[in-house]
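Novice: Give me coordinates for this.
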Amino acid sequence: MKKLSLLVLLSVCAFAVSAQKTWKNDKPHSQLKFDITHLGVSTISGAFTEFDATITAAKPDFSDATFNLTAKTASIETHVEKRNDHLKSADFFDAAANPELTFKSTSLKSAGKDKYKLSGDLTMHGVTKPVTLDLTYRGTITNPQSKKPVAGFRAIGTVKRADFGIGPKFPAPMLSEEVTIIADGEFGPQD
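Specialist: Below is the predicted model:
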């Protein structure tokens, strides 16, 4: 009887694991951006152009999803080469010593229809801190060209530079302490 119970338990666990599906971001239709205020009067925007994100979920509405993201800090792009180089330096991201930034979700809580509070650990500049982002699930459709499902998400949140030791030589209002993160993505299931 114990062997039968153990077999049933293992079967249920195996089914639960196999029911989960991993979705990967479609790079041409995904972006990881940020906004920061300069001198208190203008907004400077930038992006990390090289990143990978995955979502793992068993439910079709993604209400049980976990999110993971890794971005290359040297891929920072602000459309000004001199500024890009400065942001990669030890004054800011120190891309040589900290080549990646990561986000690993720890919880997902409903905040209304298709809206969630996505909490997780953000690691930048060698520092890991908990952050919470506002996540919107934009739905799942069938891509008319590939005939495969595509799910869309947008995450927005704010982090403080000082929490991660980024740009300590540049106090506010030269550069705002708060940086807004905006992540948009289309995700497709992994085969």
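Novice: CA only for contacts and neighbour counts going forward, please
Specialist: Will do.
Novice: which residues sit in contact with Leu135?
Specialist: Contact analysis of Leu135 by C-alpha atoms under 8 Å, 6 or more residues apart in numbering lists 115-118, 153-156.
Novice: Make CSV out of those residues and add secondary structure.
Specialist: Supplementary listing: the contacts of Leu135 in CSV, determined by DSSP: H, G, I helix; E, B strand; the rest coil:
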residue, secondary structure
Lys115, strand
Tyr116, strand
Lys117, strand
Leu118, strand
Phe153, strand
Arg154, strand
Ala155, strand
Ile156, strand
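Novice: Of these - the most surrounded one?
Specialist: Counting by other C-alpha atoms under 10 Å, Leu118 has the largest number of neighbours within the contacts of Leu135, with 24 neighbours.
Novice: now it: how far from Gly112?
Specialist: In this structure, Leu118 lies at 13 Å from Gly112, with C-alpha to C-alpha, to the nearest Å as the measure.
Novice: now swap in Trp23 and tell me
Specialist: Relative to Gly112, Trp23 is positioned 23 Å away (C-alpha to C-alpha).
Novice: Tell me the secondary structure of the residue nearest the centre of the chain, please.
Specialist: Central residue check for the chain by C-alpha atoms, centre = their mean: the C-alpha nearest the mean position is that of Leu69, 4.7 Å away. When the structure is reduced to helix, strand and coil (three-state DSSP), Leu69 reads as strand.
Novice: now the helices for this structure?
Specialist: Across the chain, reading from the start of the chain, the helices by DSSP state H fall at 2-19, 81-88, 161-164.
Novice: tell me which residues in stretch 149-165 are buried?
Specialist: Buried residues in stretch 149-165, counted by 16 or more other C-alpha atoms under 10 Å: 150-159, 161, 164-165.
Novice: here's the other one to compare against:
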Amino acid sequence: MKKIAILAATVLSLSYSTASLAQTWSVDKAHSRFGFGVTHLSISEIDGNFKNFEATINASKPDFSDATFDISAEMASINTDIEQRDAHLKSPDFLDAEKYPTLTFKSTSFKKVSGKNYKLTGNLTLHGVTKPVTIDVVINGPITHPQSQKSVAGFKFTGKIKRSDFGIATAMPASALGEELLLMGNAEFAKN
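Specialist: Here you go, the predicted structure:
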């Protein structure tokens, strides 16, 4: 019985120490952008971004191979630099920002492919629908910021989803609006 108690205490101690080593990294919004691209009339690419977003990374390994990502964006902050188009995108014809105010992504795995290249898998909730997605990520850094002296790292995100999978503008033909939405992000994170 004593051996079982010692073993249980050791396992709990190891679990606690591993969890306590995790570091939180917060997004530097001044040096970050999360957005999208879509083909218009099969001839041009229209892109935009979300002005209001949050993102954090938790990782205990220096190469981020055990990282978890938590990203969200406000649908009402969509920006394509054309006010009339932005208003239409927020409407029930597209994103229905009033009914579905937030996009969220919560990672389930982050695996190193080679060098600085990773595959990020997680659950994307958009337009009231949650689906698993996989995103390519390239990491730059970490380095020590010359002014703040904090550890900082850069992450470039790219992935694709189908708008019909999320019930977005399902009545619109692909010849008018591309079926594939490109997800894009360039973000700097600083260790807290």
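Novice: Need the TM-score between these chains.
Specialist: Once the chains are laid over each other, their TM-score by TM-score structural alignment, normalised by the length of structure 1 reads 0.96; 190 aligned residues with a C-alpha RMSD of 1.0 Å.
Novice: ok, back up a step: and the contacts of Leu135 of structure 1, which is closest to Ser42 of structure 1?
Specialist: Minimum distance to Ser42 of structure 1 across the contacts of Leu135 of structure 1 is 19.5 Å, recorded for Ile156 (C-alpha to C-alpha).
Novice: In structure 2, what residue corresponds to the residue nearest to the centre of structure 1?
Specialist: In the superposition onto structure 2, Leu69 of structure 1 corresponds to Ile71 when matched by TM-score structural alignment.
Novice: can you tell me which residues contact its match?
Specialist: Contacts of Ile71 of structure 2 were listed using C-alpha under 8 Å, 6+ apart, and they are 53-56, 104-106.
Novice: what does the longest strand anywhere in structure 1 correspond to over in structure 2?
Specialist: With DSSP state E applied, the strand covering the greatest number of residues in structure 1 is identified as strand 127-142. Aligned by TM-score structural alignment, strand 127-142 of structure 1 falls on residues 129-144 of structure 2.
Novice: once aligned to structure 1, how far is the matching stretch on average?
Specialist: Here stretch 129-144 of structure 2, set against structure 1 after superposition, deviates by a mean of 0.8 Å using mean C-alpha distance after the TM-score superposition for structure 1.
Novice: One more: stretch 179-190 of structure 2?
Specialist: Once the two structures are superposed, the average separation between stretch 179-190 of structure 2 and the matching residues of structure 1 is 0.7 Å (mean C-alpha distance after the TM-score superposition for structure 1).
Novice: How far off centre is that stretch?
Specialist: On the basis of C-alpha atoms, centre = their mean, to the nearest Å, stretch 179-190 of structure 2 is displaced by 7 Å from the centre of the chain it belongs to.
Novice: which residue numbers in structure 1 go with that stretch?
Specialist: Per TM-score structural alignment, the counterpart of stretch 179-190 of structure 2 in structure 1 is residues 177-188.
Novice: go on, stretch 83-101 of structure 2?
Specialist: Under the alignment (TM-score structural alignment), stretch 83-101 of structure 2 falls on residues 81-99 in structure 1.
Novice: what's in contact with that stretch?
Specialist: Outside of stretch 81-99 of structure 1, the residues within contact range by C-alpha under 8 Å, 6+ apart are 72-74, 76-78, 124-126, 165-169.
Novice: switch the cut-off to 10 Å
Specialist: In this structure, residues lying in contact with stretch 81-99 of structure 1 by C-alpha atoms under 10 Å, 6 or more residues apart in numbering are 46, 71-78, 100-101, 123-127, 161, 164-170.
Novice: gap between the two ends of that stretch?
Specialist: End-to-end distance of stretch 81-99 of structure 1 (C-alpha to C-alpha): 18 Å.
Novice: Go through the contacts of Ile71 of structure 2 one by one and say which ones hold in structure 1.
Specialist: Of the contacts of Ile71 of structure 2, the contacts whose aligned counterparts also meet in structure 1 (both residues aligned by TM-score structural alignment, their matches' C-alpha atoms under 8 Å) are 53-56, 104-106.
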